[in-house]
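*Asks:* I would like the atomic coordinates for the input below:
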Amino acid sequence: MYILIEIYAKSAAKNLYEASNYADRRLFQTCKEFFTKVYIEC
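*Replies:* Just a heads-up that it's a prediction; the model follows:
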């Protein structure tokens, strides 16, 4: 049972990580569109 919970937690963490990466990329694209002239690389 414990192993099953651990696997679920790991996959949930992975999904969360991928979702936040996707959100960051979307935000980055939007920022690039808005600030094409004043583009500062972070």
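
*Asks:* Please make it C-alpha for all contacts and neighbour counts, starting now.
*Replies:* Noted.

*Asks:* What are the boundaries of the helices in this structure?
*Replies:* 2-34 (DSSP state H).

*Asks:* Could I get the contacting residues of Ala23?
*Replies:* If a contact means CA atoms under 8 Å, 6 or more residues apart in numbering, then Ala23 has no contacts.

*Asks:* Alongside the first, I'd like the structure of this one:
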Amino acid sequence: MPNWLKNQLSQAFLTKNVNQLKVLNQCWFFYKRKQQSNDG
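*Replies:* From the prediction side, this is the model:
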């Protein structure tokens, strides 16, 4: 997981920002899916 995403997630978690957590979660799954498709 990229450092920028870790930082954003921890900040959103600490401030209990549910909307930001949802968006970042979607970003992570999109990023992961894109990386897997590039590997194959």
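
*Asks:* So Leu9 of the second structure sits against Asn19, correct?
*Replies:* No: counting by CA atoms under 8 Å, Leu9 of the second structure does not reach Asn19; the two are 11.2 Å apart.

*Asks:* Who has more neighbours out of the two?
*Replies:* Comparing Leu9 of the second structure with Asn19 by other CA atoms under 10 Å, the one with more neighbours is Leu9, at 19 against 10.

*Asks:* Go through the helix or strand where the more buried one lies and flag the buried ones.
*Replies:* Per DSSP states H and E: Leu9 of the second structure is located in helix 3-14. By neighbour count on 16 or more other CA atoms under 10 Å, the buried set for helix 3-14 of the second structure is Leu9, Ala12.

*Asks:* and that helix, what other elements does it pack with?
*Replies:* Applying 3 or more CA pairs under 8 Å, 6 or more residues apart in numbering; DSSP states H and E, one finds that helix 3-14 of the second structure makes contact with helix 18-39.

*Asks:* Mean deviation, the helix it packs on versus the first structure?
*Replies:* Per the superposition on the first structure, helix 18-39 of the second structure and its aligned residues are separated by 0.2 Å on average (mean CA distance after the TM-score superposition for the first structure).

*Asks:* can you give me the angle that helix makes with helix 3-14?
*Replies:* Per axes from the mean of the first three to the mean of the last three CA atoms, to 10 degrees, the angle that helix 18-39 of the second structure makes with helix 3-14 is 150 degrees.
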